[in-house]
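Undergrad: Need coordinates for the following:
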Amino acid sequence: MITFENPLFLHLSWGLLLLLLLYVVYRHWQAKAQLRLGDKALVERLYPGRSTGRSHTRFGVLLLAYTCFVIALANPVLPLSEEKRNAKEEVAMVFAIDVSRSMLVSDVLPNRLTQAKKLVREVTAALKGEEVGLVVFAGKAYPYLPLTTDYRVIESAVKVISTEMVPRQGTSFEEALKISSLLLTSRPQKARVICVLSDGESHTSQYGSLADSLSKAGVYVFSFGLGTEAGGHVPEQQAEGRQEFKKDKQGALVVSRLQEKNLIRLVGVQPARYARLGSAGNQALHFIEDIRQLPAPVATAKAPAKKELFQYFLLAALLLLVLELLIAPGKGVARFKRTGT
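TA: As a prediction, the model looks like this:
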């Protein structure tokens, strides 16, 4: 059943009676003024394009436009069912993407970072109303894209993510969780999700308690691992066209391996919220199914969901005004045939 958020504006509908009264008075005055010019036949010859029916039609269109404006101001809303409310529009998620140089290791082809970006694109391509934000992190974390449902913008933003975006190297899950949670603070009424994509090579140890605090605050943390136990060498900037790899202080090649235990620690007591990327099945769809089943915060679960309809009445009013302009009052110039004497 449609209700109104601002019902007081409906009192403006009394203006319809006032407009109708003014129109009747105006038409009466106009008729008397025309009679003063002469008889009716002469007036019709002087103004051959005038049409009483057309004037009535224009006024009727204006009344309809006014009615639509009043309804738009009252803001009609349509209650949504619980199923529609909790399925899609009630989810806000942030992808925290590791952009440390170890994400360029090619133990998963073509490299870890490319696989992470591919997952984000696959997820957003299948979304229908969920909000998505992006955070990039290495030794520091930075908000890259605020929450939005414009999936084309998200796809374009993901394409240009690179390891050059964060100058401070390393991997700080604590920074990633902090910045991601900040993006979600404006959505307390939704199921809030942080999804970390990393190889798990953390250089800090304080993130465990932060992840637990987020869980208690109603923020759900998921993680995806990129890489293998065998690992691979970390590429560095090319010199003279040659591919070089990172070495330790003794000159030995550094091997970067997937550290799953750190990523499992991120999800706390919910190990099912961790997955190794590329391990099995369509992980993007599985992830979407999981987040759509998350409950909304208890404090807002009982708040009725609704769809605002004012924009449709506003559009109708504008279209009616355009129609009124197209119904121009007929005007003409009287023409008299000259007769010879």
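Undergrad: rest of the way, CA atoms for contacts and neighbours
TA: OK.
Undergrad: Surely residue 136 touches residue 143?
TA: Yes - in this structure residue 136 lies within contact range of residue 143 using CA atoms under 8 Å: 6.6 Å.
Undergrad: this one next, for a side-by-side:
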Amino acid sequence: MTFQRPELIGLIPAMLFVVSVAILGHWRRGVRLVDAYGGRQAAFRLIGRRVDLFPSLRLVSSFLGVALLGSVFSGIAPVQPEEAPVTPVDLLIAVDVSQSMTGNDIEPSRIAWAQRLVEDIIGAGVADRVGLSIFADWSYHLVPLTDDSDVVSFFSPWVVPSLISARDQGTSLGVLIEDVIEEWERRSRPDASPVVLVVSDGEAHDSQDMVITSTRSAVESGATIWTAGIGTVSGAALTLTGSTAPLLDGSGLPVVAGYDEELLRQIADVGRGAFHQIEDEASIRSLIADLRSVSGRTETIEEPASDPTVWLLLIGLALLVFEALLDAGLTTRRAP
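TA: Reported below is the predicted structural model:
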């Protein structure tokens, strides 16, 4: 407990002294009155109550009442828990919108889960600033780093493969990471922790060495690279956009969307981030909880300590009223 006006606490002993002098003085007058009336029985017949009993109950109730009211007037208040320090986070979300993300091995589709992931992350408020990019063979910045989450939410439905040209349907994770880091460096803050979240099936067309080299460069610049994998090892046969006809390669064979979990894990490991497999709502919540840990945020909101002022005031007044009833002799009437 703390006191907003601690200088008033020193008045409580003085008030207790005054109250005790008044009550004891009243008791002494009662004793002298009994002697003047010729004894307890004569005094009781005339007054109707005992006035020579030591007022221990009156003293206790008045002392407690004065102490409680003095605490209220001193501005007693609960000690609020200190908030844990929070590190500002700049989160850059990069979503793979290559043709392989239309695979439906995870219903309704990989890209649908990517959209849901982006929306849930934005809604959870895990970062101070958020940027949104899409990528295939090249990356495109939909939303630069901003503290207006509504802007990012507005563009999240545009995270679809049809947004980019048909000739740009590869997946270049290395180019993406380099481009996203350049975007952050243009808008960097010295006190912020940059986090890049790559949402992809990991089916990259560039070499693994190139991807890992880009990841190391990102770490050297101060960023951490997280990955969210969407897909299954069995993959899914792709269809032509707007049709149920299978998509065929140059040899006339159906194109199957692959999934490279191992590469995504390596990126997260080298990037000093974390890998999360996205397959249901629980996995999204797990990723969001881990992202909160970067800044020190917590999902649970601590309830502020309750203010005891009202209760102390009511109890203090009740004790003083009780003392007044004792003084008036309305609570007990004892025969001599």
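Undergrad: Any chance you could compute the TM-score here?
TA: The TM-score (TM-score structural alignment, normalised by the length of structure 2) is 0.58; 209 aligned residues with a CA RMSD of 2.2 Å.
Undergrad: hang on, the earlier thing: of residue 136 and residue 143 of structure 1, who's got more company?
TA: residue 136 (27 against 17; other CA atoms under 10 Å).
Undergrad: Quick check: closest non-adjacent residue to that one.
TA: Distances taken as CA to CA, 6 or more residues apart in numbering put residue 97 closest to residue 136 of structure 1, at 4.9 Å, once the chain neighbours are dropped.
Undergrad: can you pull the contacts of that neighbour?
TA: 116, 134-137, 196-198 (CA atoms under 8 Å, 6 or more residues apart in numbering).
Undergrad: among these, who's most crowded?
TA: residue 198 leads the contacts of residue 97 of structure 1 on contacts (other CA under 10 Å) with 33 neighbours.
Undergrad: So what does that one match up with in structure 2?
TA: For residue 198 of structure 1, the aligned residue in structure 2 is residue 200 (criterion: TM-score structural alignment).
Undergrad: In contact with its match, which residues are there?
TA: Here residue 200 of structure 2 is in contact with 95-96, 101, 227-230 (CA under 8 Å, 6+ apart).
Undergrad: Check residue 93 of structure 2 too.
TA: 118, 130-133, 196-199.
Undergrad: same thing but 10 Å
TA: 118, 121, 130-134, 141, 143, 145, 180, 195-199, 226-227 (CA atoms under 10 Å, 6 or more residues apart in numbering).
Undergrad: Likewise for residue 90 of structure 1?
TA: Applying CA under 10 Å, 6+ apart, the residues contacting residue 90 of structure 1 are 84, 129-131, 187, 189-192, 292, 294-297, 301, 305.
Undergrad: give me that answer again for 8 Å
TA: Neighbours of residue 90 of structure 1 in contact, by CA under 8 Å, 6+ apart: 130, 189-191, 296.
Undergrad: want to throw those into TSV with secondary structure and neighbour count?
TA: Converted to TSV, the contacts of residue 90 of structure 1 look like this (DSSP: H, G, I helix; E, B strand; the rest coil; neighbours: other CA atoms under 10 Å):
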residue	secondary structure	neighbour count
130	coil	22
189	coil	17
190	coil	25
191	strand	24
296	coil	21
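Undergrad: could those go into CSV alongside distance to residue 66 of structure 1?
TA: Converted to CSV, the contacts of residue 90 of structure 1 look like this (distance: CA to CA, whole Å):
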residue, distance to residue 66 of structure 1
130, 36
189, 36
190, 37
191, 41
296, 40
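Undergrad: Closest one of those residues to residue 314 of structure 1?
TA: Taking CA to CA as the measure, residue 314 of structure 1 lies nearest residue 130 of the contacts of residue 90 of structure 1, at 26.6 Å.
Undergrad: The closest one -> structure 2?
TA: Per TM-score structural alignment, residue 130 of structure 1 is aligned with residue 128.
Undergrad: Distance-wise, check its match relative to residue 271 of structure 2.
TA: 21 Å (CA to CA, to the nearest Å).
Undergrad: what do you get for residue 70 of structure 2?
TA: Distance from residue 70 of structure 2 to residue 271 of structure 2, by CA to CA: 59 Å.
Undergrad: With neighbour numbers in mind, choose between those two.
TA: Between residue 70 of structure 2 and residue 271, counting by other CA under 10 Å, residue 271 is the more crowded of the two (25 against 22).
Undergrad: dump the residue contacts of the match of residue 130 of structure 1.
TA: Contacts of residue 128 of structure 2 by CA under 8 Å, 6+ apart are 88-91, 147.
Undergrad: Just give me the closest of these to residue 110 of structure 2.
TA: residue 91 (21.5 Å).
Undergrad: Just give me the match in structure 1 for the closest one.
TA: By TM-score structural alignment, residue 91 of structure 2 lines up with residue 93.
Undergrad: SS state for that match?
TA: Three-state assignment for residue 93 of structure 1 (DSSP: H, G, I helix; E, B strand; the rest coil): strand.
Undergrad: my guess is it contacts residue 190, does it?
TA: No - applying CA under 8 Å, one finds residue 93 of structure 1 not in contact with residue 190, separated by 9.6 Å.
Undergrad: The match of residue 91 of structure 2 - how many residues pack around it?
TA: Residues within reach of residue 93 of structure 1, counting by other CA under 10 Å, total 27.
Undergrad: what's the spacing between the residue nearest to it when sequence neighbours are not counted and residue 160 of structure 1?
TA: Leaving aside its chain neighbours, residue 93 of structure 1 sits nearest to residue 193 (4.4 Å; criterion: CA to CA, 6+ apart). For residue 193 of structure 1, the distance to residue 160 of structure 1 (CA to CA) stands at 23 Å.
Undergrad: what about those two, which has more around it?
TA: residue 193 (24 against 10).
Undergrad: a helix runs through the more buried one, doesn't it?
TA: No - going by three-state DSSP, the assignment for residue 193 of structure 1 is strand, not a helix.
Undergrad: and residue 250 of structure 2, which of the three is it?
TA: coil.
Undergrad: coming back round to it: wait, the residue nearest to residue 93 of structure 1 touches residue 94, no?
TA: Yes - between residue 193 of structure 1 and residue 94 there is a contact under CA under 8 Å: 6.3 Å.
Undergrad: so what corresponds to residue 163 of structure 1 in structure 2?
TA: With TM-score structural alignment as the criterion, residue 163 of structure 1 pairs with residue 161.
Undergrad: Could you tell me how many residues sit around its match?
TA: If you count neighbours by other CA under 10 Å, residue 161 of structure 2 ends up with 22.
Undergrad: That one and residue 73 of structure 2: what is the separation?
TA: Where residue 73 of structure 2 is concerned, residue 161 of structure 2 sits at a distance of 66 Å (CA to CA).
Undergrad: Noted, bye for now.
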